[in-house]
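Chemist: prediction below, plus the sequence it came from.
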Amino acid sequence: MTGVHMLGDVRIRFDLRVLLALWVAFLFFPLLASNGYILSLGVVFCINLILIASLNLIMGYCGQISLCHGGFFGLGAYVSGVLSAKYGVPSLLDIPCAMVLTAFAALLVALPTLRLKGHYLAMATLGFNAILSVLFVELVDLTGGPNGLSGVGPVSVLGFSFDAGSRFFYLAAALSLLLMWGILNLVQSRIGRAITSLADSEIGAASLGINTYGLKVMIFVLSASLAALAGSLYVHFNEFASPETFDFSSSIMLVVMVAVGGWGKYWGAFFGALVFTVVPELLRTFQDLQLFIFGLGMILVLMFFPGGLAGMAERMGRRRRQARTALGVAAARGIRDNG
């Protein structure tokens, strides 16, 4: 058991060092970005990282299917955007309000649906996403309907406005990396170990005295509130929200990105966000084929790399360490034989 804890501590220290390196890289990114377009992709990546990391919490670590994450993303965007554009509420208040309201909506969904399993749970969450998609279009006076919501102001804190691209990038980067640090601490905690046990065996977790239903509800609500945070950042960055951004296909794409990045892998969210940000730009000329190509990519990943890109990176690192160890042992034997 001591060896397991030591291995876990080594892994945590490694992940923290990589996370610190990312902090440093993010500090210099606006200086190295050649134009505003590249800088905006950096902002989109940070928002996608929050979004996919939050879905990985409920699907990857907790093992529960959710097909309404795009809806929670949209609910956070519209609540924050409406409060800003229609009522002049400052962003320091509208973003927390969006997170709280989305968390409450997620609680109402979670209480009945998380008693279901498998396909039944997937269909129930899909139904809620459909309801939200209709509301985003039909509540024209609030959401702007099919034309979208415009007039949303930039994030402003105590008179300091994050209106420039570099300013918003630093805000989004700080929030995304703080979230990754928080998830790292969560999954290594006692609660985190209980969460991961649900994905392995819910019956086994219940036999150990874990309140599986309560834990699933808690993680579902937390995941939805973080999706709302991503939605709030999205609408304040673009200063616009369109209902097509948050429809059913967006929820499917997020599930695909969790799978491609790596289910239940800490760095899976990072790889998934990277693919979700870069690949659509590369496929912009094939917009109608994007979902098909992403779906094909998911099939190939599940067939040949079931741990996703993060799992593949872990295996490559493990083989490299084993090869280095074998080389060191061989060198030590050679020195001993020569001596």
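Modeler: Yes, it's here.
Chemist: for the rest of this, base every contact and every neighbour count on C-alpha atoms.
Modeler: Will do.
Chemist: what segments of the stretch 101-250 of the chain are strands?
Modeler: 149-150, 156-157, 160-161, 240-241 (DSSP state E, counting those that start in this stretch).
Chemist: dump these to CSV, plus mean neighbour count and distance to A77.
Modeler: Shown next, in CSV, are the strands of the stretch 101-250 of the chain (neighbours: other Cα atoms under 10 Å; distance: least, Cα to Cα, whole Å):
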stretch, mean neighbour count, distance to A77
strand 149-150, 22, 10
strand 156-157, 13, 16
strand 160-161, 12, 19
strand 240-241, 22, 7
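Chemist: could you dump those to a markdown table with distance to R333?
Modeler: What follows is those, written out as a markdown table (distance: least, Cα to Cα, whole Å):
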| stretch | distance to R333 |
| --- | --- |
| strand 149-150 | 70 |
| strand 156-157 | 63 |
| strand 160-161 | 64 |
| strand 240-241 | 65 |
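Chemist: who wins for proximity to G60 among the ones you listed?
Modeler: strand 240-241 (28.3 Å; Cα to Cα).
Chemist: helices or strands up against that closest one?
Modeler: On a contact count with 3 or more Cα pairs under 8 Å, 6 or more residues apart in numbering; DSSP states H and E, strand 240-241 meets helix 69-85, strand 149-150.
Chemist: tell me which other helices or strands the last one touches.
Modeler: In terms of contacts (3+ Cα pairs under 8 Å, 6+ apart), strand 149-150 is packed against helix 69-85, strand 240-241.
Chemist: looking at those, which is closest to Q290?
Modeler: helix 69-85 (16.9 Å).
Chemist: for that closest one, packing partners?
Modeler: Applying 3+ Cα pairs under 8 Å, 6+ apart, we find helix 69-85 packed against helix 91-113, helix 118-138, helix 140-143, strand 149-150, helix 212-238, strand 240-241, helix 248-261.
Chemist: now do that helix: distance to the chain's middle.
Modeler: Centre-to-centre, helix 69-85 and its host chain are 17 Å apart (Cα atoms, centre = their mean, to the nearest Å).
Chemist: compute the inter-axis angle for that helix and helix 248-261.
Modeler: 120 degrees (axes from the mean of the first three to the mean of the last three Cα atoms, to 10 degrees).
Chemist: what angle sits between helix 69-85 and helix 118-138?
Modeler: Using the same axes, to 10 degrees: helix 69-85 against helix 118-138 is 30 degrees.
Chemist: re the thing from before, comparing the helices and strands packed on strand 240-241, which comes out most buried?
Modeler: Of all the helices and strands packed on strand 240-241, helix 69-85 carries the top mean neighbour count, a mean of 28, counting by mean count of other Cα atoms under 10 Å.
Chemist: that helix to helix 91-113, inter-axis angle?
Modeler: Using the same axes, to 10 degrees, helix 69-85 lies at 150 degrees relative to helix 91-113.
Chemist: and the closest residue to G63 other than its chain neighbours, how many neighbours does it have?
Modeler: Spatially, and ignoring its direct neighbours in sequence, G63 is nearest to A199 (4.2 Å; Cα to Cα, 6 or more residues apart in numbering). Number of residues near A199 (other Cα atoms under 10 Å) recorded here: 17.
Chemist: structure B:
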Amino acid sequence: MKIERTATAAAIILLAVFPVIAASSDNTSYYIDIMTMVGIYSMITVGLTLLVGYAGQISLGHAAFFGIGAYSSGVLTTKFGINPWAALAAGAAISSTIAYLIGLPSLKLKGHYLAMATLAFGIIIYIFFKEAGYLTGGPSGLTDIPGISIFGFSFDSDLKYYFLVYTVLLLEIIYSRNIMKSRVGRALKAIRDDEDAASATGVAVYQYKLKIFVLSALFASIAGSLYAYYFNFIDPSSFGFFPSVKFLIMIIVGGLGSLPGTLFGTWFITFLDSEWLSSVGDLTTLVYGIILLLLLMFLPNGVAGECRNLKIKIIKWSNKNK
């Protein structure tokens, strides 16, 4: 736990000074842009860490909640002139309600019913984004989405938006850590390890699973709204099945149940996507499949898990040589 706290603190410090480091580069705007996307994606993967890493429930449709937040903000601001913050709240409410309705039947059952339900839901939402052109702009996307401001202060530059995103992410991380350290976090881990045993000890299994699923959908929706306001444009390609799989790969790379690991995995995959995979075109899916296979073979516990194993080995070695 001490290592996790140190890693989290180091990450926060690094993120705070990153713009200064990036300023020395010829591609300052490019790197700030990528790190802003890392922050937005991290909002989703932190929620998935709670859902998958702690509660043991798999979602294959979180890109749909990401998209609902983005399109709610985009449609409400461009077509109805609603305040961007109010549109963000509306998107979060819609995503939370839909997650609740999906979870009501699927989370009562054991097994991977939630994965199947969210997979079907994600496909339906993706088709809706593509076909409801009168509302979403169809395959061409939705343009002219306004930026966001607060008390007259406009986040109209990449640097300002970078700090907005990481402020929101920091609040989300603090809230998530409080959950992990609380009675709720212990209950979620008990559910992940053995639902029957957890239920026998008085844990409200169904209620906890439902609440954490709704919370993770809420986080994804907020990320979607901030994504829309940042790019001022959205299209369906960002919210299909493959992005949902990519979010899962991010938390697997970092290590399930570890917040520092989640942040690392999100950073690694986002940079990999931007720096190298953008040039392979249709082979991207194949490359991600190979990455996932190699992870399961050689790093089944992710980077965070391997760091924990290394720490144990070092302690054993030092005790042995005393």
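Modeler: Everything's here; your move. Values in this document were obtained by computation on a predicted structure and should not be read as measured data.
Chemist: follow-up on the earlier one: can you put the helices and strands packed on strand 240-241 of structure 1 in JSON lines and add distance to S223 of structure 1?
Modeler: Output for these, formatted as JSON lines (distance: least, Cα to Cα, whole Å):
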{"stretch": "helix 69-85", "distance to S223 of structure 1": "8"}
{"stretch": "strand 149-150", "distance to S223 of structure 1": "25"}
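Chemist: out of the ones you listed, which comes closest to V275 of structure 1?
Modeler: helix 69-85 (17.1 Å).
Chemist: ok, average deviation of that closest one from structure 2?
Modeler: On superposition with structure 2, the mean distance recorded for helix 69-85 of structure 1 (mean Cα distance after the TM-score superposition for structure 1) is 1.0 Å.
Chemist: check stretch 125-135 of structure 1 too.
Modeler: Counting by mean Cα distance after the TM-score superposition for structure 1, stretch 125-135 of structure 1 comes out at 1.0 Å.
Chemist: list the buried residues of that stretch.
Modeler: Within stretch 125-135 of structure 1, the residues scored as buried using 16 or more other Cα atoms under 10 Å are 125-126, 128-130, 132-133, 135.
Chemist: and the helices and strands packed on strand 149-150 of structure 1: which comes nearest I299 of structure 1?
Modeler: Judged by Cα to Cα, the one of those that comes nearest to I299 of structure 1 is helix 69-85, at 20.9 Å.
Chemist: circling back to that earlier point, max pairwise distance over the buried residues of stretch 125-135 of structure 1: which two?
Modeler: The widest separation within those (Cα to Cα) is 15.6 Å, between T125 and L135.
Chemist: hang on, W267 of structure 1 packs against M312?
Modeler: No: in this structure, W267 of structure 1 is not within contact of M312 by Cα atoms under 8 Å, at 11.0 Å.
Chemist: more neighbours, these two?
Modeler: W267 (23 against 17).
Chemist: what's the equivalent of the more buried one over in structure 2 in contact with, if anything?
Modeler: The alignment partner of W267 of structure 1 in structure 2, by TM-score structural alignment, is P260. P260 of structure 2 makes contacts with 4, 7-8, 11, 254, 304, as judged by Cα atoms under 8 Å, 6 or more residues apart in numbering.
Chemist: tell me which of those persist in structure 1.
Modeler: Counting by both residues aligned by TM-score structural alignment, their matches' Cα atoms under 8 Å, structure 1 reproduces these contacts from those: 254, 304.
Chemist: tell me which of the contacts of P260 of structure 2 fall in helices.
Modeler: 4, 7-8, 11, 254, 304 (DSSP state H).
Chemist: from these, list just the buried residues.
Modeler: 8, 254, 304.
Chemist: which residue in structure 1 aligns with the first one?
Modeler: Matched by TM-score structural alignment, T8 of structure 2 corresponds to L19 in structure 1.
Chemist: and if you look at the last one?
Modeler: For A304 of structure 2, the aligned position in structure 1 is A310, judged by TM-score structural alignment.
Chemist: tell me the centre residue of structure 2?
Modeler: For structure 2, the residue sitting closest to the mean C-alpha position, by Cα atoms, centre = their mean, is I44 at 1.6 Å.
Chemist: which residue in structure 1 aligns with that one?
Modeler: Under the alignment (TM-score structural alignment), I44 of structure 2 maps onto L51.
Chemist: what sits against its match?
Modeler: Residues in contact with L51 of structure 1 (Cα under 8 Å, 6+ apart) are 73, 226-227, 230.
Chemist: neighbours of N83 of structure 2, how many?
Modeler: For N83 of structure 2, the count of nearby residues is 15 (other Cα under 10 Å).
Chemist: cool, G240 of structure 2 as well?
Modeler: Count around G240 of structure 2 with other Cα under 10 Å applied: 23.
Chemist: mind listing what it touches?
Modeler: 63-64, 122-123, 126.
Chemist: taking those residues together, which two end up most distant?
Modeler: A63 and I123 (10.0 Å).
Chemist: so what sits against both of these two?
Modeler: Joint contacts of A63 of structure 2 and I123 (Cα under 8 Å, 6+ apart) are 240-241.
Chemist: on that earlier part again, any idea which of the helices and strands packed on strand 149-150 of structure 1 gets closest to V217 of structure 1?
Modeler: Proximity to V217 of structure 1 (Cα to Cα) singles out helix 69-85 among these, at 14.5 Å.
Chemist: can you check which part of structure 2 the closest one sits on?
Modeler: Aligned using TM-score structural alignment, helix 69-85 of structure 1 spans residues 62-78 in structure 2.
Chemist: picking that back up, most neighbours, which of the contacts of L51 of structure 1?
Modeler: Counting neighbours by other Cα under 10 Å, the top entry in the contacts of L51 of structure 1 is A227, with 32 neighbours.
Chemist: which ones are touching the residue nearest to that one when sequence neighbours are not counted?
Modeler: The shortest distance from A227 of structure 1 to any non-neighbouring residue, by Cα to Cα, 6+ apart, is to F73 (4.8 Å). Going by Cα under 8 Å, 6+ apart, F73 of structure 1 touches 51, 224, 227-231, 246.
Chemist: assess the claim that A132 of structure 2 and P139 are in contact.
Modeler: No: using Cα under 8 Å, A132 of structure 2 is not in contact with P139; the gap is 9.2 Å.
Chemist: which one of these two is surrounded by more residues?
Modeler: P139 (16 against 12).
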